[in-house]
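> Here is the input, now give the coordinates:
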Amino acid sequence: MRRTLALAASLLAATAGVSATRGEQWWAHVQVLAADDMKGRITGSPDHLRAADYVIGKLKALGLEPAGVNGFLQPVAFTEQRILGAETKASLEGPDGSVPIGVPDAMIVSGGGGAAREAIDAPLVFAGYGLRIPEAKHDDFAGLDVKGKIVVVIAGGPSTISGALKSNARSERTRYLAEKGALGIIALTPPKQIEIPWPRRMLVASQPAMFLADPALRDIKTPFFSAMFDTAKSELLFKGSGHRFEEVAALADASKPVAGFDLAQRLKVKVAAQRRDVMSANVVARMPGSDPALRSENVVVSAHLDGLGVGEPIKGDTIYNGAMDDASGVATVLEIAAKLKAEGAKPKRSILFLFVTAEEKGLLGSRYFASRPTVPAKSIVADLNFDMPLPLWPLETVLVLGAEESSLGEVAKAVSVAQGLPLVPDPLPDRNSFTRSDQFSFIRQGIPAVAFKFGFARGTPQEAIEKEWRAVRYHSPSDDVDQPVEKEEAVKLNDFVAEMALRVANGPARPTWNADSAFKKFVRP
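So this is what the prediction gives:
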């Protein structure tokens, strides 16, 4: 049975009195943060606040300075939006007449991004991968009329385009489509790209979404419809079009070009939603720099503290503990801070240890911090982020997401050589990992950023382990402290990033984007 908070805390106290290994010390934080008593640390809950108090206690014990606006805290205002699936009515109007679409058993309507469009009746158009990438002379929307329509897209992208470019294009397309007059978007997933089985997605969809209360920080200022469709039922959207989902899915699974075309269906939806105001907070601590000329600059080391809370039961368990996602990352940032303090590190630049809220709600806490930091915005030189590093096998290689985009990649290479840990490229670039976690909030502000995971290659036993973990434990109650974890191997990655943080903090120049990086465009004058 998973340990309670009280038991985990007593174990942590006990290890302080004996020579616990560093892996056990790291794991002790995970045991506290992912205990059943923490109830999944959902944003805005008393449980998330207790998790924040635990982190603050550790930061104080290390002698780190508070760097929030209220001590260690940076409060953030949200609007919580819950889509009521049982009361939401949807149908496809087309060649077979009116075909009811179950919500969420066939279609999951997103409550994130902003206030949901409450009523919609619009034609559908298929836009292939839905990627607009001027740098690669690729535009799936060219020649398509999207005004007044719902745009259907499929996951993936041409193999000839880098994963970073594709990820960035996906992050920008909703705003682009809204500007072009589209009313909404439906995302499809080809069979070989499924990460989470649809029944589990349905369970998570029952939880409320959130968006930032301040409209200035949202990508879209007006209501916009956003949904995903069950792969097993996506054929319904293509009826009468002369095309089949099976055909386009096969092309997407092979990363081949996928053309767009008009669909013969209209989607009619009446969305039922509930909203309420929620407050939560980021936690920020500072290790002051030692160099008079550089200490006003800041290197950020980050992870997200929030989880999915209490949700629909799976095998009778309702607590989505979030041990790997992302209590493990929080523990790693705490242990990096502890390592630097224990070794008497005197970084020239200051180092900020940032524990953000609302990552699971759409990177919202990090977006707020990166947009309205508690330090001068120009002082932040880089972000090194942890989200599910997944120490599930011996650490032999390191995946540094974004290493090829900025000079942080050269720092990573130097540490790689020094520690004998080769770097590997992203084995699954169409997963969009580089833009799916909090580092992307910093990138959008023009700040070089990278994220870290245990490396693996396609076709290896490690890939099989990672795939099974995502299919079984990712965003489910079984992501708890009873799962097998390589605790001592986790510390090796902690040391890798601790060394990177020091090298960035002590470097003569700030990190810069590479000349050919698509993310240079975010740099502000």
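
> For the rest of this, base every contact and every neighbour count on C-alpha atoms.
Fine.

> Which single helix of the protein contains the most residues?
helix 487-506 (DSSP state H).

> so what secondary structure elements neighbour that helix?
Counting contacts by 3 or more C-alpha pairs under 8 Å, 6 or more residues apart in numbering; DSSP states H and E, helix 487-506 packs against helix 22-33, strand 298-304, helix 328-342, strand 350-356, helix 408-419.

> Next, the structure of the following sequence, for comparison with the previous one:
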Amino acid sequence: MKKHRYLVTLLPLIALGGCDTPTPDTESAAQTNGFEQVYQSISADDLKQYTKVISSDEFEGRSPTSAGEKKTLDYLTNEFKKLGLQPGNGDSYLQPVELLEITADPDMTLYIGDETLPYGENMMLGTSREQERVELKDSDVVFVGYGINAPEYNWNDYEGLDVKGKTVIILVNDPGFENPDSGKFQGKTMTYYGRWTYKYEEASRQGAEAAIIVHETEPASYGWSVVANSWSGPQYGLVKENGNMDRVAAEGWIAHEVAQNLFRHAGFNFDEEKAKALQGPYSQPLNIKASATINSTLKKSDSYNVIATLPGSSTPDEHIIYTAHWDHLGKDDSLEGDQIYNGAQDNASGTAAALTMAKAFASLDTAPKRSVTFLVVTAEEQGLLGSKYYADHPVIPLAKTVANINMDAMNILGRTKDVTVVGKGKSELEDYLQKAATRQGRHLVGEDKPQAGYYYRSDHFSFAKKGVPALYAEGGSEPIDEATAQYRKRTSLITTGCYHQVCDEFREKWDFSGVQEDTQLLFDVGYHIADSSDWPNWSQSSEFQRAE
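Sure thing, here's the model as predicted:
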């Protein structure tokens, strides 16, 4: 198959074994290694207590570079040390990640066509450049459809178009979402071309001066409040030698209704232009100008990934890496009442799973053949920056990284009969997952909203882009029994809408049996890969491949 040109980084040539499910010898070793006892010891109480502590007000919402980060790092390193895991970065549990903090002055207005858009309500704008002042002055505005350049799909919205110095308006998601029967892209399943990160990257490659995405709730899979909360306040990028000057000067979002008004005032109908963009590569100059001044406060600082390792018993240079992100959105002093984004489910729960799983691996009679490493990263909420930095500066060579297993926003809605595999069908890691699920009497299903592109929205993606098989699986949607179904309904009424909101906070009434079950599941998967000599690979239909 044709590979996504920007996704695949081939690893040095390595010998790949087959990816059969665990052999009888492996199972026999597990039986004599205390595996069953340790598996059963994975405790809902431990998971609950870790989640409660990490998401407490004491940690101040765990924003990178804040006082809350220091408290979080101290807690995590102390816990890993108590559990008997070794420092994963030489003699340190920490890997410095140099971040550039950019805080845009909210006293900002975007003038575009006849629209005057103040910052915040229906417009968000900022810069990734290391500049205190960025000016967009009378920039020609061009609608570039989905803003995609994908040769393997015979699609290039920029073909024959010179956007140097111009402002591009871009639709969210990709053309398959609203035209799933067209055969374009992967139908309802979002590709990376649909992610906002890609759209800014491609606009930058094309030489645009500014890139603005039109927000629509359904294709984006989240409401405007998520955009407003995520894009306001300090924004983080990785420090680069070129000051990120190869990035567009201004990047941001406008609300759907703003786009409709903007197109109408420019003499176009937004819905009609969008319909044309759905049919094939499309662009349309809007014959209007855009201007804005972005004043930013810049600050360079170090945040940290946490790395802890249990050395393997026979091939310690080969590693299984579990990932979770410790960070969340911090606190907002401008809010009335609750000001702390505690991030209990996202992602104190995943960090709790990492600690609980570390305890389990450390409790085995003998360590697995391969090393097991826990990478708890920073700045996931700012664009997977901690895991991206690690993937670009790996402590463990990527050629020796057998697999990545990610834990993000664990299932606090009770036990389920199914297991949701995000990006189902991408790799042979699912062979191990299937066996572990069968052990629990569960079955694997694909995600219910493949159009949301969740596979590209958490830290495993940083490994996938480098060719390392990466698994992201979580609790399903089919409750184990009627009592759980009723609990699920009650809890969902409270937690729905709490993504990236201050209401994502720990509740004593949460049922952690689903988190426990999924932690056992992923412990099972990681153990059997770590205690084998197999090198699981990507499926042939995946856009990611190891070198062969």
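
> Provide the TM-score value for the superposition.
Scored against TM-score structural alignment, normalised by the length of the first structure, the superposed chains reach a TM-score of 0.85; 493 aligned residues with a C-alpha RMSD of 3.1 Å.

> can you list the helices and strands packed on helix 487-506 of the first structure in JSON lines and add distance to Leu384 of the first structure and mean neighbour count?
Formatted as JSON lines, these follow (distance: least, C-alpha to C-alpha, whole Å; neighbours: other C-alpha atoms under 10 Å):
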{"stretch": "helix 22-33", "distance to Leu384 of the first structure": "18", "mean neighbour count": "24"}
{"stretch": "strand 298-304", "distance to Leu384 of the first structure": "5", "mean neighbour count": "28"}
{"stretch": "helix 328-342", "distance to Leu384 of the first structure": "10", "mean neighbour count": "23"}
{"stretch": "strand 350-356", "distance to Leu384 of the first structure": "10", "mean neighbour count": "27"}
{"stretch": "helix 408-419", "distance to Leu384 of the first structure": "9", "mean neighbour count": "18"}
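
> Compare those and give me the one nearest Gly507 of the first structure.
Smallest distance to Gly507 of the first structure across these (C-alpha to C-alpha): 9.5 Å, for helix 408-419.

> How about the secondary structure of Lys102 of the second structure?
Careful, residue 102 of the second structure is Ile and not Lys. strand (DSSP: H, G, I helix; E, B strand; the rest coil).

> what's it in contact with, if anything?
Contacts for Ile102 of the second structure (C-alpha atoms under 8 Å, 6 or more residues apart in numbering) come out as Thr127, Ser128, Glu130, Pro234, Gln235, Tyr236, Gly237, Ser296, Thr297, Leu298, Lys299.

> Tell me the residue in the first structure aligned with the fifth one.
With TM-score structural alignment as the criterion, the equivalent of Gln235 of the second structure in the first structure is Ala209.

> returning to what we had before: include distance to Pro391 of the first structure when you put the helices and strands packed on helix 487-506 of the first structure into TSV, please.
Listed next are these as TSV, based on distance: least, C-alpha to C-alpha, whole Å:
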stretch	distance to Pro391 of the first structure
helix 22-33	11
strand 298-304	15
helix 328-342	9
strand 350-356	20
helix 408-419	17
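
> For Gly311 of the first structure, which of those is the nearest?
That would be helix 22-33 among these, by C-alpha to C-alpha, at 17.4 Å.

> ok, back up a step: what's the longest helix of the first structure aligned against in the second structure?
With TM-score structural alignment applied, helix 487-506 of the first structure matches the range 512-531 in the second structure.

> ditto for stretch 230-237 of the first structure
Using TM-score structural alignment, stretch 230-237 of the first structure lines up with residues 255-262 of the second structure.

> After superposing, tell me the mean distance of that stretch to the first structure.
Overlaying the first structure shows stretch 255-262 of the second structure at a mean distance of 2.4 Å from the equivalent residues (mean C-alpha distance after the TM-score superposition for the first structure).

> Run the chain-centre distance for that stretch.
Relative to its parent chain, stretch 255-262 of the second structure has a centroid offset of 28 Å by C-alpha atoms, centre = their mean, to the nearest Å.

> contacting residues around it?
Taking C-alpha under 8 Å, 6+ apart as the rule, stretch 255-262 of the second structure contacts 112-115, 122-123, 214-216, 224, 269-271.

> filter these to the buried ones?
Buried residues within these, counting neighbours by 16 or more other C-alpha atoms under 10 Å: Ile112, Gly113, Asn122, Met123, Val214, His215, Glu216, Trp224, Phe270.

> part of a helix, is the fifth one?
What it means is Val214 of the second structure. No: Val214 of the second structure is assigned strand when assessed by three-state DSSP, not a helix.

> what ranges do the helices span in the stretch 101-250 of the second structure?
When secondary structure is read from DSSP state H, counting those that start in this stretch, the stretch 101-250 of the second structure shows helices at 196-205, 217-220, 224-231.

> which of the ones you listed sits most buried?
Mean neighbours per residue, mean count of other C-alpha atoms under 10 Å, is largest over the helices of the stretch 101-250 of the second structure for helix 196-205, with a mean of 19.
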